[in-house]
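>>> sequence and predicted structure below; questions after.
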Amino acid sequence: MQTIVVTAAIIKHRDRVLIAQRKENVHQALKWEFPGGKLEAGESPEQCLVREIREELGLTINVQKIFEVVSHIYGERHIILLCYLCRLIGGSAQTRDCHDFRWVEINELYFYDFAEADLPVVSNLQKRK
């Protein structure tokens, strides 16, 4: 079984959180998630998040602290999802490497079809709001 370390950003801005919809031609197509991506060799999770958010959405963020770690199995893939609280520094969100994005209130998260690995994060955010 392949283990993949993935980072995710919980970017809060003006009482809303940013979610992104996966592209049509990828694993978990069109599912919603907290944006981020795969950790590359030689980079820290924080560096990965800054890079991925810039590449996917055109935003600049400051990674603050770990929020939750999720272990999830998708078939032959074991995903370790490192979720960080982040602060928006600048930029205007764009769909550079995602299908769509939304700024939503935390109590609206359950209206979206999230990837399974992100569901514990949604639940935890709801509890802590």
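Received it, and whenever you're ready, just let me know what you need.

>>> when you work out contacts or count neighbours from here on, use the C-alpha atoms and nothing else.
OK.

>>> give the buried residues for the longest helix seen in the chain.
The longest helix of the chain (DSSP state H) is helix 45-57. By neighbour count on 16 or more other CA atoms under 10 Å, the buried set for helix 45-57 is 45-46, 48-57.

>>> tilt between whichever helix or strand comes after that helix and helix 45-57?
Beyond helix 45-57 on the C-terminal side, the first helix or strand identified by DSSP states H and E is strand 60-74. On the basis of axes from the mean of the first three to the mean of the last three CA atoms, to 10 degrees, strand 60-74 is oriented at 100 degrees to helix 45-57.

>>> in this structure, which spans are helices?
45-57, 119-128.

>>> compare those helices and give me the one nearest H99.
helix 45-57 (9.9 Å; CA to CA).

>>> which strands and helices sit next to that closest one?
strand 2-13, strand 36-38, strand 60-74 (3 or more CA pairs under 8 Å, 6 or more residues apart in numbering; DSSP states H and E).

>>> how far off centre is the second one?
If I follow you right, that is strand 36-38. Put simply, strand 36-38 sits 7 Å off its chain's centre (CA atoms, centre = their mean, to the nearest Å).

>>> ok, and here's another one to check against it:
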Amino acid sequence: MKDKRIDIGVKALIFNEDKFLVMHNKGVEEDLWELPGGRMEFGETAEETLKREMLEETGLAVKPIKLLDTWSLIREDYQIAGIIYLCQFEEGEVRLSDEHDAFKWISTDVESLQMMYDDFKIRMLNWNWDEIRGGNYVYRVR
């Protein structure tokens, strides 16, 4: 058990009009996508982690608005307990970090959600997308 670890991950749901941002991990051959974000560092709050990771991974400055859901990833030697925040775009232009080889904006329909990793897809298929989009959090991103 000593070699096993648990991390906390924070992901962002950020809209560009009616679509949201997803990232493709470098080295992954499958057409599977994830929300941008990353792992918490010691001394950070979840919101601070999200802001830092979004700048590092996407070049976007965001403001966490609302905690939407949780997610989990369990592997043989580690697991991640994750939090997903709805975020407001503040500034920047999307650019890729060295962790990802592509990004795109996808719809919230069932067909588009099938492209997400299971850890996210299972949760997102049950979200009330009309309620999420109903706030004033949908912004145009360059």
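Sure, I can see it. Because the structure is predicted, anything quoted here is derived from the model rather than measured.

>>> quick one: TM-score?
Laid over one another, the chains give 0.85 as their TM-score (TM-score structural alignment, normalised by the length of structure 1), with 125 aligned residues with a CA RMSD of 2.1 Å.

>>> hang on, the earlier thing: including distance to R102 of structure 1, could the buried residues of helix 45-57 of structure 1 go into CSV?
Shown next, in CSV, are the buried residues of helix 45-57 of structure 1 (distance: CA to CA, whole Å):
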residue, distance to R102 of structure 1
P45, 23
E46, 22
C48, 21
L49, 18
V50, 19
R51, 20
E52, 17
I53, 14
R54, 16
E55, 17
E56, 13
L57, 11
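
>>> quick revisit: deepest of the helices and strands packed on helix 45-57 of structure 1, which one?
Most buried of these by mean neighbour count (mean count of other CA atoms under 10 Å) is strand 36-38; its value is a mean of 22.

>>> on contacts alone, who are the packing partners of that one?
strand 2-13, helix 45-57.

>>> which residue range of structure 2 does the shortest one align onto?
Using TM-score structural alignment, the residues of structure 2 aligned to strand 2-13 of structure 1 are 5-16.

>>> show me what I65 of structure 2 aligns to in structure 1.
Match for I65 of structure 2 (TM-score structural alignment): Q64.

>>> for its match, what are its contacts?
84-87 (CA atoms under 8 Å, 6 or more residues apart in numbering).

>>> I14 of structure 2 too?
I14 of structure 2 neighbours (CA under 8 Å, 6+ apart): 20-21, 86-89, 138.

>>> minimum distance to F111 of structure 1: which of the helices and strands packed on helix 45-57 of structure 1 has it?
Ranking the helices and strands packed on helix 45-57 of structure 1 by proximity to F111 of structure 1 (CA to CA) places strand 2-13 first, at 17.2 Å.

>>> chain center to that closest one, what's the gap?
Centroid separation between strand 2-13 of structure 1 and its chain, computed with CA atoms, centre = their mean, is 5 Å.

>>> compared with structure 2, how much does it deviate?
By mean CA distance after the TM-score superposition for structure 1, the fitted strand 2-13 of structure 1 averages 0.9 Å away from its aligned residues in structure 2.

>>> where's the residue lying closest to V69 of structure 1 once chain neighbours are set aside relative to I89 of structure 1, distance?
Distance criterion CA to CA, 6 or more residues apart in numbering; nearest residue to V69 of structure 1, sequence neighbours excluded, is L82 at 4.8 Å. Distance, L82 of structure 1 to I89 of structure 1, using CA to CA, to the nearest Å: 21 Å.

>>> touching, A93 of structure 1 and T60? I think so.
No: if you go by CA atoms under 8 Å, A93 of structure 1 and T60 don't touch, sitting 9.5 Å apart.
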